[in-house]
Structures are given as C-alpha cells and as structure tokens.
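Novice: Okay, predicted coordinates and the sequence, questions at the end:
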Amino acid sequence: MTSGGAPARAEMIREFVGSARFAQAISLIAIGLAFSTHAIRALIGWPGLLAALAGLLVLCAASLVTRWRAIEWYGILPLTILVFVGWCAASVLWSTTPGASAARVVYLVAFAVLGIYVALMRDTIQIVRAFGDTFRLLLGVSLALELLAGILIDSPIPFLGIQGDLAALGPIQGIFGSRNMLGFVALIGFITFIVEWRMHIISRGRAIGSVALALGSIVLSGSPTAWIALGAALVALAALYGLRRVPGVSRWRWQLALLVTGAAALITGWILRIRIIELLDARGEFDVRLDLWRELSRYLSLNPLQGWGWVGRWPDAPPYTWLEAGAGRPHESALNAYLDAYFQVGVIGAFAFAALIGVALVRAWLLASNRRSVVYLWPALVLVAVAVTSAAESFALYEGGWMLVVICAVKAARDMSWRDALKRS
C-alpha cells in the first residue's frame, strides 16, 4: 500500500461528505426521523431514537464542516428563534424539574439544528421535493399497516397504537400515534403535493395519486383539526392566487383588505365556535380540550411570567401529573401550542413563540404574494396550517412540527431579512 493511500481515502471521504448527494440523503433522513419518532420509539425505544438522532447530528456537523466556505452564514437565524430557544434554555434555572428541562432543551435544540441544516443545505424546491418523497412513504406505510390491521388480520397493532378501524372507515392513526398527528402530516403532504404538481416536479399521474393519498388520509383520520386547517390553507391559497395577479402598485391595498377580512373571519369564527364544532362533529374533542384548559388555568396564575420550565412533551412528573389527574385522562401536551408555551415558559415564552410563528408567516406571505415562482407558496401555506393547527394541538413545539417551523422561518428570513436591508442601506 502506498504512503499516499490514507490521504487519498481521506480526500475521497471529505468529497463524499461535502457532496450535494450526501446533503440530499441527510435531509431525507432528517425529515423522515422527525416525523417518525412515535414509530421509532415503539420499535427500538427512547435509547434507539436518541442514538439515531445523535448519529444524524454528527453527520450534519461533518457535512457543514466540509462545506463551510460555500455557506452564507450571515443572518442565518431569525432573532425570533434565538429568543424563543434562549428563553426555553433559561427556564431550566427555575424549572420544577431541572433535569428533565435541561434534557428537553437539548432535544429541542437538536431538532432545531436539523431544521437549520435542511434550510441551509437545500433550496426551497429541493426542500419541497424532500418533504414530498418522505411524506409519500410515511403516508403509504401508514395506510398499508392500517389495511393489514383493519382488513387482512382484523386485529390492532398495539405497540404502534394502530386500532385497526379501517374497515369502519376510521378513525385511523397510521404510524403517528394519533389521528390528529396523521391528519397534520397528511395536510402538510397535501400542500407539498399540490406545489410539486404546479412546479411540474413530478408527473401528473404521480401528483394525482399523491394528492389522493393525502386527502384519503385526512378523511380516514377523522381529525376535525385537520379539516379546519385544510379549510384555512385553501382559503389562503385562493387569496394568494388572487394577490399574485394584482398589479404590484395596488397590491398593498388588497393585502390590507385581506388582513381586515381575516380578522373579521377570526372574530366570527370565535362567536360561532360552538356551531362550527357541532357541524364538524367535534364536540367530544372540544370538551376534552376545554376540561384540560380549565385545569391549566388553575396553575397558570402561579407562574404567569416565567412558567414551570420547558419540557416539550409532558413528562410523568408534577405539575403535569396533577393536570392529568384533574382532567381525568392522560395527556402528552396542553392540546394548544400557544397555551403549552404559556404554561411551560410563561408570558414571555408564549409571546416569543407567537412572534416566531407570526413573523415567519408574514415574511412567507409577502414572498408568496410578490415572487413569481410557485415554490414560495409552500412556506406560506405550511405556516398557515401550523398556525391554525397550533390552536388545537402542540405539534409545533416538538420534533417534526418544530423542525418544520424552523425550516420555514429560516427560509423566509433569508429571503426577506431586515438585517440584509440594514446592511445594504
């Protein structure tokens, strides 16, 4: 073996790790892992999930190091992400469960790093393709397992949480652990498949099949939350479709009119919330949330400013066990991302989280309405879906939902940054 063999192999490894193909593979794995955490924990437990996450982070770090000079690092993170994550980290100091809080902050940062990596290493079209390919696989596997459990063997798959209710047309859960999470993934998939179709990224037949897969998953999930978020996303799509055809000079007037109309729709929806809930046959789900939120209000007044300390998914420890006892059933979250943030990291954390979603949505909306490419619709519509879903679920605070928020926020900020405007002025 020649003396130059080792340096040559090292150079080959460096080129491979720094290649676009490697970054593509890591992005696909990151998205797949983030949205498959329930199935991974069911198969190999928390140690297996954490080991996979740690290994993936090492690969991301290696990829970033090899492509260091090719990356534009200026203004990489929106300040809203830094403030929210920083406040969550600070909450360890006053948390009632400091050990769990510290570990959960690291977990939050880990998925944020994955989101930043995907946003940095892939452009928006590549991100849409990555989500499309991953969600087709995850939804396809979910429906295949539901078919197996509900029709072929007519028996639940307990360790995955699959009840086997496909023969009764649902509700189904797939590999995601709950029907609402399946509905959320299917909704993001629906948005992604529509953008893929309009961008001609995939063939027409594959696009139609993908959209049918997503809509079928939403229907079979029986998730009222997914239906409401789907309605909001379709209204947003129609509004953006109209805005993109308005002359640029008068577009701001239409934006203002849409803002006023949106505010009026929210107020009307709140006034008619009981009727809407009855029409969606969601009275049972609403009562569950109402009981939990009432219990939350008893404890919110004790630590309103700083909260009880960041934990993400609720651990089996006070005050979360007290909340579950008071609500009469176990819960993994407050079933509302904004209230969850308020409870865990107080008023400051709740405002920071709302600002993160709000600022990212405004940036993405302006980009979608002003840029010609259809691909800019994806972050805007995804953030609309996340913002609406967050009123009834806490998906945006952990794992795949959190990573999705980070990706959209980073991409929107890099395309429309006030720091860049200041730098140019």
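Specialist: Perfect, I can see it now.
Novice: going forward, measure contacts and count neighbours with C-alpha atoms only.
Specialist: Will do.
Novice: Tell me, how many residues neighbour residue 314?
Specialist: 19 (other Cα atoms under 10 Å).
Novice: should've said residue 300
Specialist: Around residue 300 there are 18 other residues, counting by other Cα under 10 Å.
Novice: pretty sure residue 109 contacts residue 84?
Specialist: No - using Cα atoms under 8 Å, residue 109 is not in contact with residue 84, being 10.9 Å away.
Novice: Would you quantify the distance from residue 343 to residue 107?
Specialist: 19 Å (Cα to Cα, to the nearest Å).
Novice: who's more crowded, the two?
Specialist: Higher neighbour count among residue 343 and residue 107: residue 343, with 27 against 18, using other Cα under 10 Å.
Novice: Can you tell me the closest non-neighbouring residue to that one?
Specialist: residue 307 (5.3 Å; Cα to Cα, 6 or more residues apart in numbering).
Novice: Checking the one you found next. Helix, strand or coil?
Specialist: Following DSSP: H, G, I helix; E, B strand; the rest coil, we place residue 307 in the coil state.
Novice: Report the contact partners of it.
Specialist: By Cα atoms under 8 Å, 6 or more residues apart in numbering, residue 307 lies in contact with 91, 95, 300, 342-347.
Novice: and what of residue 327?
Specialist: Per Cα under 8 Å, 6+ apart, neighbours of residue 327: 288, 291-292, 295.
Novice: Next one for the comparison:
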Amino acid sequence: MTSAPSASSVRARVAAAASGSGAAAFATLLLFTLFAGDFWRNLISWPGYFVLAGLLAAASIVVLVRTRPAFHWRRLPRMLVLFLLLATVSIAWSAYPGASALGVIAQFATTAGALYLALALDWPQLLRALANAFRWILGLSLLFEFVVAAFVRHPVLPFWASYPEGKLPSAFYWSRGLLFHGGQIQGIQGNSNLLAMVALLAVIVFGIQLADRTVRRGAGITWLVIAVGTLALTRSSTVIVAGLATAVVFAFALWMRRVAPDRRRPVYLTAAALVVVAAGLLIAFASRIPALFGKSEDLTGRLDIWHSVIGLAQERPVFGWGWVSYWAPWVSPFKNLAERNGVTYLQAHNAWLDVWLQLGIVGLVVFILLVATTLGRSWFFAVDRPRTTIADDKPYTALGLLPLLLIAALIAQSAAESRILIEAGWALLVVLSVKTKQSTP
C-alpha cells in the first residue's frame, strides 16, 4: 500500500507544471513574434514593437541566466561566434556607424531569443513550440483575411502609418481583401512571401508531428491541410521553389536511411549529378524559368537590385560597408538603392549578396561556413540512427529530420530573400546551429 503524497510534493509538482506551461507559452510568444514581427509593427507601431522585442530579448537572457541550462560554452558553433564578432567590429570601418550599431543590437537581441530556444528547450519541446506558433499565425491570418474580405470589403492599411494621398502601391497594404478571389493573401504579416514561408515550415512541423504520432491524428491532418491551403492561397513563387528544393532534400534523406552506411556512395553521386544538371538547366533556361512561376524576366525587380548591390559590394569587396541587418533607408548608400513602383526595399533579396555587401568577402566566407556546417550536422542527424549506446540499432524518428528540412528551406529561400539574416530566419539558423552542435534530436 502506497502512502499519500505529501503536501510539499504536491506543491512541487504543481509548481513544475506551472513552470513548464509558462516556458511553453513564452517560447510560443517568442517564436510568434519572430515570425510575425510585421503583425506587431502594423498593430502597435514600430516603437511599440521595439518595446515588445526588447522585453522578450531581456526575458530570454534573464531566464537563461537564472536556469543555467546544461551546455558547454566551448561547444557554441565557432562560425556563429565569429560572424557575430565580425558584425560587431565592422562598426569600426562602417560607412554608417550609427546604423551599424543599431543593426548589431538587433542582431544580438534576436540571437538572445534564439539561444533561449536552443538551450532551454529540447527537440520535442522546440517542435511543439514551433507548431503552436505556426497554428496561431495561420489561424489568425485566415481569420483576418476572412474579416477583411467579408466585412471590410476593401484593402486595409497598417495602423499607425501615414501615406500620401492617391493610389498607393499594393505592397503598402496590410491586406488587399483577396481571400474570396483566390489570393494572393498576405495574412497578419501583411506579406504573402512571409506567410507562405510560415506555411511551408508548418507543413514540415505538422508532418513530423503526424509521422511521430505526437498529436491527435484528426487535429494533425486538419492543421496540415490548413498549412497547405494557406501556401496555395499565398501563390508565392519563391516559397514554391523553396518547397520543391526541400522536398528533394527530404527524398534523398529517406533514400539514405534505407541503405546501409557502407552503401551510401551512390546516393551522394546521384545528388551531386542532380545538382550539376539543375545548375546546367538553370543557366540554359534562365530567361524562361521566371515565366513558369508567373514572374517577369527581371524576377519582379530582383535583377536590378542584385545589379546595384554587386556594384556597391565591388567598391568595398574585402570587409564590406559595415553590418546593418535591415537596410537603413536614411543613410547612404541605402537611400533609394532599391526602389520599385514607389516601394523602397530594405534588403538585397539574396542573403549571400547581402552579406557580401555588408561584411565583404571575409564575412561571406564565414557565413558560408556557418550555414554549411549547420547543414552538415543536420544531414547526419537525419540520416544516421540515434545512438545512446555502441549498438547502432535504434529506430529512426521523423523528429530527426526536423533540423535538415528547416535548414534546407532556409537555404532555398536565401537565393531570393535575405530573411535568413534577420528576425525569424536568423533565429532559426542560430537555433539549428547551436542545437545540432550541443545535442541530438
């Protein structure tokens, strides 16, 4: 006969449960803010967003200091540390030191939140936090678009913003009320590409939860259908390409899991051949490919932006103009650097060119190594069986594919967007880099 639990043990269990619930809620809010920063900026203004982001970054640091999660500082990815160090010291030679200082502060604030997610959560907890954040973003986005289309019935501009009178560029609108017209919907983020990327990552996360049976089958299928439907309604060409690239990586990972470790050479040779063929087709049919995805030959102005960025990068090729994160449109050379149809763009729409522009060839090499090492560790986590003993007989899990599929999607997106350098993109890169270095899925 077992004795009844003591009052102190009951209180301890309640406190632990409350603490766990609080940590889960905080992680969800943090990820929601990272992926839907434009929602907060449109709703509560840039100053309000800065306060919220500052509080979340400070809370991440405080929690890490107080809980002291078990990890080894020496096992922090060296390329990550070196990249942040290079961005910081670039203030010394920056052509816009004030803007660089602000960019570095934003980079470290984002990194602080990412370190909390990487060190305070294990892989199953991270998966759940991502799923919760994506459900909120997708659910609120569809609700928002429905309200605008059904009741407001005209395009909606962000709050707290003033615009000149007359016809405005479509990019200025929070929602254009196109839900009943088949898209392109923009969701609470006010940007179809951003919403599409969340939908793509949600497909990965929800699919893994279903495969590992960590959610109820009915609920899992429902949210997976919502994610796929949202992706279709955004009609984002760049994310469709990213999704296709991620699917190819997924297929090769599954193939690798099916063959013995000593028979993997054909898989690698096939992958290398596919890359060569894809590169050849891309070069041969470069002028025709955009039309397949409904894009103009200049890739909706990206070619002009890339040309301008390359020209500037060549003026300071080695160490760049100085880190700035988001481009600062109030300083040179970013004033009117990328303007199209009345819209000023604050990124190079290519992460690799953006790094070259800001940190030169030196920074680009460091960034390439950061991404490549993260991809390499993620690959082996996906294709090697998890080990806790010498025996190599533990079953594969779908969760082991999470870091690989996420980093693959980020890399694919980086060819047309610089999002991997800022907000959710940078945070996810840091999380994957740190967690694949510190622990296994």
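Specialist: Great, that's in hand. This is a predicted model, so every value here is computed, not measured.
Novice: Superposed, what's their TM-score?
Specialist: In this superposition the chains share a TM-score of 0.89, using TM-score structural alignment, normalised by the length of structure 1; 404 aligned residues with a Cα RMSD of 2.3 Å.
Novice: re the thing from before, sort out which one of the contacts of residue 327 of structure 1 lies nearest residue 54 of structure 1 for me.
Specialist: residue 292 (34.1 Å; Cα to Cα).
Novice: Let's verify the closest one: helix, strand, or coil?
Specialist: Classified using three-state DSSP, residue 292 of structure 1 is helix.
Novice: quick revisit: what do we get in structure 2 for the residue nearest to residue 343 of structure 1?
Specialist: Residue pairing (TM-score structural alignment): residue 307 of structure 1 is matched to residue 320 of structure 2.
Novice: Please report how far its match lies from residue 191 of structure 2.
Specialist: 29 Å.
Novice: chain center to stretch 119-130 of structure 2: distance?
Specialist: Per Cα atoms, centre = their mean, to the nearest Å, the displacement of stretch 119-130 of structure 2 from the mean C-alpha position of its chain is 15 Å.
Novice: Residues in contact with it: which ones?
Specialist: For stretch 119-130 of structure 2, contacts defined as Cα under 8 Å, 6+ apart pick out 24, 27-28, 31, 64, 69-71, 117-118, 202, 205, 209, 399, 435, 441.
Novice: Just among the residues you listed, which is most surrounded?
Specialist: Highest neighbour count within the contacts of stretch 119-130 of structure 2, by other Cα under 10 Å: residue 117, with 30 neighbours.
Novice: which residues touch that one?
Specialist: 27, 126, 431.
Novice: Mind picking the one among those that's closest to residue 263 of structure 2?
Specialist: residue 431 (31.6 Å).
Novice: part of a strand, is the closest one?
Specialist: No - counting by three-state DSSP, residue 431 of structure 2 is not found in a strand; it is helix.
Novice: What are the boundaries of the helices in the stretch 1-150 of structure 1?
Specialist: With DSSP state H, counting those that start in this stretch, the ranges of helices along the stretch 1-150 of structure 1 come out as 5-17, 20-34, 37-66, 79-90, 98-121, 124-147.
Novice: Structure 2: matching residues for the longest one?
Specialist: Think helix 37-66 of structure 1. With TM-score structural alignment as the criterion, helix 37-66 of structure 1 aligns to 37-66.
Novice: mean shift of the matching stretch relative to structure 1?
Specialist: Once fitted to structure 1, stretch 37-66 of structure 2 is off its aligned match by 1.9 Å on average (mean Cα distance after the TM-score superposition for structure 1).
Novice: Any buried residues in that stretch, and which?
Specialist: 37-46, 49, 52-53, 56-57, 59-61, 64 (16 or more other Cα atoms under 10 Å).
Novice: count of neighbours near residue 384 of structure 2?
Specialist: Using other Cα under 10 Å, residue 384 of structure 2 has 17 neighbouring residues.
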